[in-house]
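1. The sequence and its predicted three-dimensional model are supplied below.
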Amino acid sequence: MRIQKHHPRVEKTGQSAARVWLRALRLHFVLPSILPALLGGVMAWAGGHPLNGLHLALVVIGVTVNHFGLNLVDDVLDYRHTVDLQIGGEKNFFTGGSGVLPEGLLKESRMLTAAALFFAATAGIGIYLAWTCGWPVLALGIFGMACSIFYTAPPIRFGYRGAGELGLLVNFGPVILLGSYFVQARSLAYEPLIASLVPGLLMASMILINEIPDYEVDRRAGKWNLVARFGRKAGAVLYGIGLVSAYGILILSAAAGVLSPFVLLGLASLPLAFKSLFILCRHLNDPLAMAPANLAIIKVHALTVTSMVAAYLIEVLIAAQAFIC
C-alpha cells in the first residue's frame, strides 16, 4: 500500500517541457558515468590497442542513457516512499531528487515510461557490443543495469539497505571502466582495475555527502543508507575516508608505476576536496548551507577523472611520437 503523501501540490510554473525533463534527468550527476567510460577506452588505446571510435561512442551513449534511466526510476520510487518531497527553497539543490514530482511538473507514469525507453536503448547497445566484442560486455552490462533498477526498486532496493554506497563504487568504477576497456582491448587487466577505484571511490563519496542533508527525511521514510544508519558525523568521516582513499590510490599507483605518472595531474582537484570537507564539517546540520560542498565533490570527480583521461592521452601522444621518430 502506498503511503499517503501530505504535501501541498504546487501549480505548474510555466517552465518549458524541455527544461522540466532536463531537470528530471539531473544532468549534473551524469558525468560520473561518462568519464570512467572515456578513461577505460583511452587506457586501452594507450596500452597499444587500436581505438574503435564507434564502439567508444556507443559505450558512452549506453552508460549515459542508463544513468538517465537510473535517475528517473530513483526519483519516482523515492517519491512513492515519501523520501523526496521537499520543494523549492526547502531543499538542497544537489540532494533529494529533482523535485519535479512534488512540484507537479511531471507524472510518475511518464517518467517510468521514459526510464523504460532509456533502459531499452542501453540493452540494445549492450547486445550489439556483446555480439561484436564478447560476452563479458553483456555480463557487465546486465549487472550494471540491474543495479540501476534495483537501487530503489523492490524487492531488492539495496540503496535502502545500506549497500547503495558500495553499489555505486562498484558500478561507477570497475563496471563502467572495465567494460569500456574490454570493448577496445577484448581483454581485462589490473591497470584499469586499479584506475577504476578512483572514480568509484569518488562516486561513493559523492553519494555519502548527498545523503547527509537528507538524514532526517531518509530515516523517517525507512531509507537506511549508511548515513541514516550511523549518523551525520559517521557520514562525514566516511566521506573523508573515501577522498583520502581515492587520492591515496592515485599517488601510490603512480609512484609504483602501476598507473601513468601523469595521473598525478588529478591532484589539481585537491583544493576543491579540502573545500568540500571544510564546508561539510562547518555546516554538517544545515542542508542548505552545505550545498557548496555537494557542488564541490561533483567538481572534484570531474576534474580528477578528466585529468586521468588526459594522462593517458599524453601517453598515446608520447607513444605516437616515439613511433614516428
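-> All right, it came through fine.
2. C-alpha only now, for contacts and for neighbours.
-> Noted.
3. Would you tell me what the next helix or strand after the strand or helix carrying residue 244 is?
-> Following DSSP states H and E, the helix or strand that holds residue 244 is helix 232-255. The first helix or strand that comes after helix 232-255 along the chain, using DSSP H and E, is helix 270-282.
4. List the contacts of residue 280.
-> 236, 290, 293 (CA atoms under 8 Å, 6 or more residues apart in numbering).
5. Could you report the neighbour count for the last one?
-> When you say that, I think you mean residue 293. Neighbourhood size, residue 293 [other CA atoms under 10 Å]: 25.
6. swap in the second one?
-> For residue 290, the count of nearby residues is 24 (other CA under 10 Å).
7. this is the comparison structure:
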Amino acid sequence: MPSLLLWVKVSRPKTLIASVAPILVAVKNFSDNHEVNDLSLIVLLGCLSFITLVQISTNLANDYFDWKRGADRFRGNAPERLVTTGKIEGKKVLTVVFILLILSFLVGVVTLYISSSSIWFLPLGVLCIALAILYTAGPYPLAYNGLGDLFVVLFFGLVAVEGTNYFLSSANSVPYEMHLGSAISIGLLINNLLVVNNYRDYESDLKVGKNTTVVIFGKKFGALLYLVGFLFPVFHGYYEKKILVVLILTTSAISFIFLLKSHLLKNANRALSFSALSVLIYSVCWML
C-alpha cells in the first residue's frame, strides 16, 4: 500500500464525520436567529480545522500509545493497527502528532483573533490539545481509566458545538445563546463510535488493564450506554420539533444489532459504519 494511503488509513477517515457534525449543528443553532456572513464562514473554517486536527492527532496518538503499552496484543477481532504491524514507524507517527497539534494551536489562535472572542478560550484550546495526548498517554490516561466517553461528549459536544456558536456570536457582535440539548445530543451520538470500539475490545482490554467504561461496568452497561447515546438525541430532537432526526432510529437500531455481535470483525465494522451514518443523518436533519 502506498505511503500516503497508509497515513490516510491511520487517521481513521471514516470517523471524521465526528468533526464535521458538531459544526453543522452549531451553524444551524446560530443561523436560526442570525445571518451567516463571510466572516462567519472564515470562523467556521477555523473551528472545523481545529476540531479535525485535534481528532486526527488523538487518533494517531491513540495508535502510538496503545502500541507502546501493548494494548493491541490480544485484539484479534479488531481492524489492523498499522503502527503495531510495523507498516508505519512509531516515531514518525509521534512526530506527525506533534506537528498536527502545533498546527491546531496556530489555527485556534488565529480563529480566536479573527472572531474577537474572549482570551479565556485560549487555555481551553490548550487543554483540548493536551488531552489529545493525555487520552492514551501519561500517568493517568483518560481512555485507560473510564474517562474516554466523558472526553468525547465534552469535546465533540459542548466544546465543539458551543465553542463554535460562541465564536460565531462574538465575530458578529451578537448575544451568545446556549443550546445545550443539541450539543449533548451530538456528543452522545459521536461517543457511540467509541462505545462500539470499547464493546468490541472488551476481552482484550480486560487482559491488558485498559479500564474503559465497558470494562469497568460490563458489556450490558456498554449496550445501555449505546441505547442512551441515540435515544436521547431522538427525544430531544422531537421535543425541539426536529421530527426528521427520528430517522436515526433505523440506522442506530441496525448498528445496535451488529454491536451485540461485534465479536466478529465484520459486525463490528458494520456497527461502526451505521453509527457514523447516524451522526451524519442527525446533523443533516438538524439543519433542515
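-> Perfect, I can see it now. Since the structure is predicted, the reported quantities are computational estimates derived from the model, not experimental observations.
8. right, and out of the contacts of residue 280 of structure 1, which lies closest to residue 269 of structure 1?
-> Nearest to residue 269 of structure 1 among the contacts of residue 280 of structure 1, counting by CA to CA, is residue 293 at 13.4 Å.
9. what lines up against the closest one once you look at structure 2?
-> Using TM-score structural alignment, the partner of residue 293 of structure 1 in structure 2 is residue 271.
10. Wait, residue 306 of structure 1 touches residue 34, no?
-> No. The criterion here is CA atoms under 8 Å, and residue 306 of structure 1 misses it with residue 34 at 10.1 Å.
11. tell me which element the counterpart of residue 78 of structure 1 in structure 2 falls in.
-> Residue 78 of structure 1 maps onto residue 66 of structure 2 when the alignment is built from TM-score structural alignment. In this assignment (DSSP H and E), residue 66 of structure 2 forms part of helix 38-69.
12. now for the helix or strand that that helix is followed by, which elements pack on it?
-> Using DSSP H and E, the helix or strand that follows helix 38-69 of structure 2 in sequence is helix 90-114. Counting contacts by 3 or more CA pairs under 8 Å, 6 or more residues apart in numbering; DSSP states H and E, helix 90-114 of structure 2 packs against helix 38-69, helix 121-134.
13. again, 10 Å this time
-> Judged by 3 or more CA pairs under 10 Å, 6 or more residues apart in numbering; DSSP states H and E, the packing partners of helix 90-114 of structure 2 are helix 3-10, helix 38-69, helix 121-134, helix 163-171.
14. Need the winner for burial among those helices.
-> Compared across those, helix 163-171 shows the largest average neighbour count, a mean of 24 (mean count of other CA atoms under 10 Å).
15. what's the angle from that one to helix 38-69?
-> If you take axes from the mean of the first three to the mean of the last three CA atoms, to 10 degrees, helix 163-171 of structure 2 sits at 150 degrees to helix 38-69.
16. if we can go back for a sec, pipe the helices and strands packed on helix 90-114 of structure 2 into JSON lines and attach distance to residue 150 of structure 2 per row.
-> Output for those, formatted as JSON lines (distance: least, CA to CA, whole Å):
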{"stretch": "helix 3-10", "distance to residue 150 of structure 2": "24"}
{"stretch": "helix 38-69", "distance to residue 150 of structure 2": "15"}
{"stretch": "helix 121-134", "distance to residue 150 of structure 2": "12"}
{"stretch": "helix 163-171", "distance to residue 150 of structure 2": "17"}
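17. Mind telling me what residue 219 of structure 1 corresponds to in structure 2?
-> Matched across to structure 2, residue 219 of structure 1 falls on residue 206, judged by TM-score structural alignment.
18. That match: which element?
-> For residue 206 of structure 2, the host element (DSSP H and E) is helix 202-208.
19. mean per-residue distance, that helix to structure 1?
-> Following the fit onto structure 1, the mean deviation recorded for helix 202-208 of structure 2 is 1.2 Å by mean CA distance after the TM-score superposition for structure 1.
20. Which strands and helices lie in contact with that helix?
-> On a contact count with 3+ CA pairs under 10 Å, 6+ apart, helix 202-208 of structure 2 meets helix 180-200, helix 213-217, helix 219-239.
21. Give me whichever of those helices is most buried.
-> Mean neighbour count (mean count of other CA under 10 Å) peaks for helix 180-200 among those, with a mean of 25.
22. I'd like the distance between residue 196 of structure 2 and residue 225 of structure 2.
-> Distance, residue 196 of structure 2 to residue 225 of structure 2, by CA to CA, to the nearest Å: 10 Å.
23. Return every residue with contacts to both of those two.
-> Counting by CA atoms under 10 Å, 6 or more residues apart in numbering, the shared contacts of residue 196 of structure 2 and residue 225 are residue 214.
24. Pull the contacting residues for residue 205 of structure 2.
-> Contacts of residue 205 of structure 2 (CA under 10 Å, 6+ apart): 71-75, 144, 198-199, 211-212, 214-215.
25. of the residues you listed, which stay in contact in structure 1?
-> Compared against structure 1 with both residues aligned by TM-score structural alignment, their matches' CA atoms under 10 Å, these retain 71-72, 144, 198-199, 211-212, 214-215.
26. Pick out the most distant pair among the residues you listed.
-> Farthest apart among those by CA to CA are 72 and 214. That separation is 16.9 Å.
27. Show me what counts as buried in whichever strand or helix holds the match of residue 293 of structure 1.
-> Element membership for residue 271 of structure 2, per DSSP H and E: helix 265-287. By neighbour count on 16 or more other CA atoms under 10 Å, the buried set for helix 265-287 of structure 2 is 267-287.
28. again with stretch 102-112 of structure 2
-> For stretch 102-112 of structure 2, burial by neighbour count (16+ other CA under 10 Å) applies to 103-105, 107-109, 111-112.
29. and if you look at stretch 109-122 of structure 1?
-> For stretch 109-122 of structure 1, burial by neighbour count (16+ other CA under 10 Å) applies to 111-112, 114-122.
30. Need these in CSV (columns: distance to residue 66 of structure 1).
-> Converted to CSV, the buried residues of stretch 109-122 of structure 1 look like this (distance: CA to CA, whole Å):
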residue, distance to residue 66 of structure 1
111, 14
112, 13
114, 11
115, 8
116, 10
117, 10
118, 6
119, 6
120, 9
121, 8
122, 6
